[in-house]
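K.L.:
got a sequence here, can you model it:
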Amino acid sequence: MEYTKEFKERDELLGQLADRGLAVPDPTVALNFLTRVGYFRSGAYRYVFRQLLPPEKIDARLHQYRSDDYIAGASIEHVLKLEAFDFKLARVCQEGLLDFEVRLRAAMAHTLAAKNVAAHADKKFLDAHSCDQLSGDQTLGKHTKFDAWTTTWRDAVRSGAEDEDFIKHHLLKYPHQDVPIWAVTEVLSFGNLPYLFELMQTPDAREVARMFGFAHPSRFGAMLRMMVDFRNACAHGSRLFNRAFKRSVALGQHDTDGDLLAHLVGADFTNTPKPRQRLYIYAAVLAFMLRSHSSGSNWHLTFKTQIKKLDIKLQAPNGSELLSPNVSMGFPAGWLDLDLWKSAS
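P.N.:
A predicted model of the protein is given here:
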């Protein structure tokens, strides 16, 4: 199929939206919006205001479920309000994720340093079975996970030496000794921390997991990868509203301490499609881990406050609520009454 869409200036695009039924009360404000976020990105927020196609016209293969025309009452002002809400929501989530990242670095560094200051560099302080497994990185050939990890942390140290004085100091003063773990964890990217965690010996990994309320290292390791995806979405300006993350989160009855996440066990905690890939379950796990840490956290209250600001009063053609946390982001009915989102006693 040949791509036939042609370039249009912003005022032409705005006129096209108006022709399709999207009210534009103030063209100047609307043009400023399209200039700031771009027409294509604005489409992610306009999408929910478009009419659903009748069943016989839906093309699931091409993911075509909505008409180009907008529902009655839809306005560009609704789109602006939704984008502003989502932008602030990403900043709130990023704040919580940064807090978690700092705590995770400290927990892993402390646990490994108690065994050896360079435990990351010696297989005898890590899990031998995990270290000897073949790496999934095809560019390394038949290298082990420990080989891949060694390349990763050495690259991080080499890069860190260009910007960080504490790395330069060590390399100059102790040229024949590996950089200690507490320095390595500071220059590793957040995305590389799960690789180190998965190479830790089970007792050490369990110790870190329990700092964040998880009973089993394997389940906590899965949560780390989920948090990396979550952080990347926030940091790169991706949409959180109505988003389905690529990783599906599953929690068992005995995976965590206490019952703050008990409502997520099972598949019926929300009516939103793909419930285990939506914002709610990601944010709930983050809130739980921060609250479980010995330092405590009030991030869950900040998150709750932001979610309550989603207040766009517009009905779908069938009379149902068009936009709400329950409909679009996997929130359970009555989530505000759950202990997870209340002030710690």
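
K.L.:
please make it C-alpha for all contacts and neighbour counts, starting now.
P.N.:
Will do.

K.L.:
which stretches of the protein form strands?
P.N.:
For the chain, strands defined by DSSP state E occupy the ranges 50-52, 66-70.

K.L.:
so can I have JSON lines of those showing mean neighbour count and distance to Asn271?
P.N.:
Shown next, in JSON lines, are the strands of the chain (neighbours: other C-alpha atoms under 10 Å; distance: least, C-alpha to C-alpha, whole Å):
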{"stretch": "strand 50-52", "mean neighbour count": "20", "distance to Asn271": "18"}
{"stretch": "strand 66-70", "mean neighbour count": "18", "distance to Asn271": "20"}
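
K.L.:
nearest to Asp311, out of those strands?
P.N.:
Within these, the stretch nearest Asp311 is strand 50-52; the backing value is 18.4 Å (C-alpha to C-alpha).

K.L.:
and the closest one, what does it pack against?
P.N.:
Secondary-structure packing of strand 50-52 (3 or more C-alpha pairs under 8 Å, 6 or more residues apart in numbering; DSSP states H and E): strand 66-70.

K.L.:
which stretches of this structure form helices?
P.N.:
With helices called from DSSP state H, the chain shows them at 10-19, 27-37, 39-46, 76-113, 128-132, 145-160, 165-173, 181-187, 193-199, 202-211, 217-235, 279-292, 299-307, 325-328.

K.L.:
and this one, please, so the two structures can be compared:
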Amino acid sequence: MIYDKPPLSFADQAQRLRERGLSFDDPAHVEHYLSHIGYYRLSAYWLPFELPSSDGITRCHQFQVGTTFEQILQLYIFDRKLRLLAMEAIERIEVALRTRWAGSMSLRHGSHAHMKHELFKCPWNHARDLGKMVNELHESKETFIVHYRDRYTEPFLPPIWAVVETLTLGALSRWLKNTKDMVVKKEIMRSFGMPTVEIMEGVFHALTPIRNVCAHHSRLWNRRFAMSLPYIQRMRHTMQPPNAPNHAEHHLYNYLSLINVLMKAINPGSSWKTRLIELLNTINPAQQQAMGFPTDWKTRPFWAE
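P.N.:
Take a look at the predicted model:
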């Protein structure tokens, strides 16, 4: 097929939505948001408000009777607030993981432990990750990196507590998984309240897509993620189990549950869970279930305590 859809002005976009059954009183109000958010971006949020198609595959593009533009806009605003809240937590988790890994590795193996291939399980993966680090630091304009290059010649890379500040969560999770020293890993595991090293590694790896969605301002609300989190037996009364109906374990609920566990380990007095519940209460149960939330989640001890 050849794509031949013509571009539409914001006024024409608003008119098209009205023709498809969307209710609103002020076209200028709708055009304002279309011009600042985008028709295509908003369409992901009005999809649940559309009537089902006759074949169950293609989109009908007609709205359910009574659907208003404000309903769609409020769902979009909810998702934006949800991303900000998730990113706040992941930032805290990422910084804590950097600090724990660099601190344990340096105390046990020296300031430049990251350069010692014998400390890592797979030398090929270590060489790959170290090479990426070298390339990025060579071009870095960070003050502390420039200072090290100007002042020191050996070793040619800064110490581990400096270079770790340049690692993304994805890169950091790879370095952690490849680390050979189980003493280091168990120290980090206990500091985050994880039951095993394997689960800890799986959790940090699986959080990377969440972090990337938030960082790139993509839709988080009802997204289905390719990888699921490790199932934690002691959280069996909280988490959606593997092979849950409608692939609930691949949606956001389990991730938010594990993020809350990590946040409590970092800061037991954190208000993050309270603020998350307050935000969730602004949407209806069906919209909560689109994130994988079970119908009785509010009464489960994990959330009620």
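
K.L.:
TM-score them against each other, please.
P.N.:
The TM-score (TM-score structural alignment, normalised by the length of the second structure) is 0.92; 302 aligned residues with a C-alpha RMSD of 2.0 Å.

K.L.:
still on that earlier bit, could you dump the strands of the first structure into JSON lines with distance to Glu9 of the first structure added?
P.N.:
Below are the strands of the first structure laid out as JSON lines (distance: least, C-alpha to C-alpha, whole Å):
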{"stretch": "strand 50-52", "distance to Glu9 of the first structure": "22"}
{"stretch": "strand 66-70", "distance to Glu9 of the first structure": "19"}
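
K.L.:
closest to Ala18 of the first structure out of those strands?
P.N.:
If we rank those by C-alpha to C-alpha, the stretch that ends up nearest is strand 66-70, at 9.3 Å.

K.L.:
so Trp303 of the second structure touches Phe293, yeah?
P.N.:
No. Between Trp303 of the second structure and Phe293 there is no contact under C-alpha atoms under 8 Å: 11.5 Å.

K.L.:
of these two, which one has the most company?
P.N.:
Under the neighbour definition other C-alpha atoms under 10 Å, Trp303 of the second structure and Phe293 were set side by side, and Phe293 has more, 22 against 14.

K.L.:
thinking again about what came up before, as JSON lines, the helices of the first structure with mean neighbour count and distance to Ala244 of the first structure would be great.
P.N.:
As requested, the helices of the first structure are arranged in JSON lines below (neighbours: other C-alpha under 10 Å; distance: least, C-alpha to C-alpha, whole Å):
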{"stretch": "helix 10-19", "mean neighbour count": "15", "distance to Ala244 of the first structure": "26"}
{"stretch": "helix 27-37", "mean neighbour count": "14", "distance to Ala244 of the first structure": "21"}
{"stretch": "helix 39-46", "mean neighbour count": "16", "distance to Ala244 of the first structure": "13"}
{"stretch": "helix 76-113", "mean neighbour count": "19", "distance to Ala244 of the first structure": "14"}
{"stretch": "helix 128-132", "mean neighbour count": "16", "distance to Ala244 of the first structure": "31"}
{"stretch": "helix 145-160", "mean neighbour count": "18", "distance to Ala244 of the first structure": "30"}
{"stretch": "helix 165-173", "mean neighbour count": "14", "distance to Ala244 of the first structure": "39"}
{"stretch": "helix 181-187", "mean neighbour count": "20", "distance to Ala244 of the first structure": "30"}
{"stretch": "helix 193-199", "mean neighbour count": "20", "distance to Ala244 of the first structure": "22"}
{"stretch": "helix 202-211", "mean neighbour count": "20", "distance to Ala244 of the first structure": "26"}
{"stretch": "helix 217-235", "mean neighbour count": "20", "distance to Ala244 of the first structure": "11"}
{"stretch": "helix 279-292", "mean neighbour count": "22", "distance to Ala244 of the first structure": "8"}
{"stretch": "helix 299-307", "mean neighbour count": "17", "distance to Ala244 of the first structure": "17"}
{"stretch": "helix 325-328", "mean neighbour count": "19", "distance to Ala244 of the first structure": "10"}
